[in-house]
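requesting a structural model of the entry that follows:
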Amino acid sequence: MDQSKEKLKPNPRATASWISKLSFWWLMPLLKKGSTADLTIDDLYEVERCDASKTLCDTMERYWLEERALAAARRGKASYARALLRCFGLRYFAVGLLAAIEECVLRLVQPLVLGWLIRHFEGLASPMGSPMLSGAAIVAVALIHIVVYHPFNFLCRQLSLEARVASSALVYRKSLRLSKSALAGTTVGQMVNLLSNDVNRFDSSVIFLNYLWIGPLQLIIVTLLLWDLLGWACMAGLVVIVLFIPLQSFMGK
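Modelled structure (predicted):
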């Protein structure tokens, strides 16, 4: 888990402005060079201090020790999930707000505006008035979707990487502290499985966990919109969706 001894170039993201981070402009020099020549190790940037394995392991270990102390005080069992939640939960929820904007606002506004544009060509009254405004709104929503989705995807993957690195480093640090008697009861295969397979679940789960609360919120908003258009008829589709949730949960489990 040691950091590389080779001196790499400073990471431009550490000093980039929020506009540069939002548009990924800080990555343009690397992408430009990669489009004209093969990249080498010297072209890569050093890891930001906040993403270094030692920094993440120290932070995660502090929260884990706090969780163990709380569990001992209430005479319960310490939960690594609760320690992860306290360590990354606030940032993860903040990232989830971007997903909520994308799913509950942008994905619903775009078909509505498209419907208003179609109403204009059918000779019906449109809330936007001019078809030019409707067309401009469709383009604007698509651009905002790009600006929101890609930072959300990047931050989710960054959080999953941080959780994976912190957990791996914590397992490695723990293995160095085990006594010979404790090591006798732990196989090498168990550690390899933890470090190679189990921690990789962070990569996929972190992206989709926010949808556990975004999904119901989106369902409520869509139901209200359909109720305004169709009335009681929209409840038929809603009932089918709700009835399929237990089946999908069972199949997923």
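
from here on, contacts and neighbour counts on C-alpha atoms
OK.

in space, what's closest to Y80 - neighbours in sequence excluded?
W64 (6.8 Å; CA to CA, 6 or more residues apart in numbering).

make that G135, sorry
Using CA to CA, 6+ apart, the closest residue to G135 is L117 (7.1 Å).

one more, so I can put them side by side:
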Amino acid sequence: MENGSGARKESEEKKEVKKGKPNVLSRLFMCWVCPVLVGGNRRDVEERDLIPPPSAKYKSESLGDKFERYWLEELGLATQRGVAPSLWRALRRAFWLSYMPGALLLLGNAIPRTIQPLLFTRLLSYWSADSTMTRLEAGYWAMGMLLCNFLAMVCHHHNTLFVGRFGMKVRIACCSLLYRKLLRLNQRSLQSTAAGKLVNLMSNDVARFDYAFMFLHYFWMIPLQSAAVLYFMFRAAGWAPIVGLFSVMLLILPIQAGLTKLTAVYRRETAQRTDKRIKLMSEIINGIQVIKMYAWEVPFQKVVGSSRAHEVEALKRASFVQGTFGGFMLFTERTSLFLTVMTLVLTGSMATATTTRGKTCR
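Alright, predicted model coming up:
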């Protein structure tokens, strides 16, 4: 009877999981998240509430075997050339093909965003004094704007999901390779390796892959999109938008370069202080019996608190620089528009809603 009830439970769970698989529309609009959010608001989220992932793609064993093969090839090539092995080259050879679909999603976001101001400019011309556009044509331009916004939104969210999954695959592969390396180290190498550094590598440093791959495609997409935008702006308003854009670039680029350098310095400092704190905590945990026996809790508490305070101080400086860096995004857009309108006025051109408002639509 127990075997029968157990088999019945397993079949019910399989049916429940199979029923929970989303269809095409649910995947497109990400409706499969709604039951998870609603259920999580009422009770704790359980494993049966989640959609079963494609486990074969994210298994540590398969990803580790694949990356280890390319890493050994990179070691052999680096030894032949007499140079240091590169983690980036090994990652590129191992995962470049599975990263390419993100380019299509990013293009699906960039192309509608580039076309949308042109459609908005045409829509604004409907209200001009000498317009011959009918209301039906204006409705077509408005529908085109809505469609572009919809396509850009769908591609943006799916690209974010795709990049998050891809970053998770790379993170799993790197952690698997680190773990295999640790298992092969001898006692002498283990004693010379700081445990805090290893913990920081597997918990903090590899998490940067989740963000790094989100922006790699912009290296080739930004020049193409910038050229297209400059061409359309030149056709709409002449040289004034180009003057405004390049003036802002000359003003902002040196500041952003300095902030980028400061960010790298503060992140390096934060990583060093985090390694030091984790190493200290590891040593305290290993000697916790002696600390309790001699009642040294308060002195060691002050030592840990001081180490954490130094780490938080570095984190504050890095966060301040990142916030300043992000603020320049809003400043750049509005300054560019201001310089464009000012150039139009100073050159005697007419600054109409069609030539100015269309450039701020995204």
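
TM-score of the superposed pair?
The TM-score (TM-score structural alignment, normalised by the length of structure 1) is 0.83; 246 aligned residues with a CA RMSD of 3.0 Å.

related to what we said a few turns ago, corresponding residue for the residue nearest to Y80 of structure 1 in structure 2?
Counting by TM-score structural alignment, W64 of structure 1 corresponds to W71 in structure 2.

that match reaches W88, doesn't it?
No. The pair W71 of structure 2 and W88 does not pass the contact test of CA atoms under 8 Å, sitting 10.0 Å apart.

neighbour count for the two, which is higher?
W71 (22 against 11; other CA atoms under 10 Å).

how many neighbours does the residue lying closest to A314 of structure 2 once chain neighbours are set aside have?
Of all residues not flanking A314 of structure 2 in the chain, T270 sits nearest, at 5.4 Å (CA to CA, 6+ apart). The number of residues packed near T270 of structure 2 is 21, by other CA under 10 Å.

do you know how far T270 of structure 2 is from K197 of structure 2?
12 Å (CA to CA, to the nearest Å).

try H217 of structure 2
31 Å.

the two: who's more crowded?
K197 (19 against 16).

distance between the helix or strand harbouring A173 of structure 2 and the chain's centre?
Element membership for A173 of structure 2 (DSSP states H and E) is helix 135-184. For helix 135-184 of structure 2, the separation from the chain centroid amounts to 9 Å (computed by CA atoms, centre = their mean, to the nearest Å).

what's the mean distance for the next helix-or-strand element following that helix versus structure 1?
For helix 135-184 of structure 2, the following helix or strand on the C-terminal side (DSSP H and E) is helix 187-192. Here the mean offset of helix 187-192 of structure 2 against structure 1 after fitting is 1.7 Å, by mean CA distance after the TM-score superposition for structure 1.

buried sites along helix 187-192 of structure 2?
Under the neighbour-count criterion of 16 or more other CA atoms under 10 Å, helix 187-192 of structure 2 has nothing buried.

equivalent range in structure 1 for that helix?
Helix 187-192 of structure 2 corresponds to residues 180-185 of structure 1 when matched by TM-score structural alignment.

can you give me the buried ones in stretch 58-70 of structure 1?
M60, E61, Y63, W64, E67, R68.

would you confirm that the first one contacts L85?
No. Assessed by CA under 8 Å, M60 of structure 1 is found out of contact with L85, at 10.4 Å.

tell me who's in contact with the aligned partner of A173 of structure 2 in structure 1.
In structure 1, the residue paired with A173 of structure 2 is A166, using TM-score structural alignment. Going by CA atoms under 8 Å, 6 or more residues apart in numbering, A166 of structure 1 touches S53, L56, C57, M60.

between the residues you listed, which is nearest L98 of structure 1?
Distance to L98 of structure 1 across the contacts of A166 of structure 1 (CA to CA) is lowest for L56, with 24.1 Å.

grab the nearest non-local neighbour of the closest one.
L56 of structure 1 sits nearest to A166 (CA to CA, 6+ apart), 5.0 Å away.

was I right about T340 of structure 2 contacting F246?
No. At 10.2 Å, T340 of structure 2 does not count as touching F246 under the criterion of CA under 8 Å.

settle it for me: which of these two has more neighbours?
T340 (24 against 13).

quick one: what helix or strand has that one in it?
Going by DSSP H and E, T340 of structure 2 is part of helix 297-346.

and that helix, which stretch of structure 1?
By TM-score structural alignment, helix 297-346 of structure 2 lines up with nothing in structure 1.

starting at the chain centroid, how far to that helix?
Relative to the chain's own centre, helix 297-346 of structure 2 is displaced by 18 Å; criterion: CA atoms, centre = their mean.

give me the helices and strands touching it, please.
Applying 3 or more CA pairs under 8 Å, 6 or more residues apart in numbering; DSSP states H and E, one finds that helix 297-346 of structure 2 contacts helix 240-286, helix 353-360.

now the ones you listed as TSV including distance to S98 of structure 2?
As requested, these are arranged in TSV below (distance: least, CA to CA, whole Å):
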stretch	distance to S98 of structure 2
helix 240-286	29
helix 353-360	35
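
what's the burial count for C50 of structure 1?
12.

need the contact list for the aligned partner of it in structure 2.
Correspondence of C50 of structure 1 to structure 2, assessed by TM-score structural alignment: K57. Taking CA under 8 Å, 6+ apart, we find K57 of structure 2 in contact with L63, K169.

and K57 of structure 2, what helix or strand is that in?
Taking DSSP H and E as the criterion, K57 of structure 2 maps to helix 55-58.

show me how far that helix is from its chain's centre.
Worked out by CA atoms, centre = their mean, helix 55-58 of structure 2 lies 21 Å from the chain centre.

buried stuff in that helix?
Y58.

same check, this time on stretch 19-34 of structure 1
K21, S23, W26.

over to stretch 189-197 of structure 1?
Neighbour-count burial for stretch 189-197 of structure 1 [16+ other CA under 10 Å]: M191, L195.

now swap in stretch 242-253 of structure 1 and tell me
By neighbour count on 16+ other CA under 10 Å, the buried set for stretch 242-253 of structure 1 is empty.

circling back to that earlier point, against L72 of structure 2, how distant is the match of C50 of structure 1?
Per CA to CA, K57 of structure 2 is found 21 Å from L72 of structure 2.
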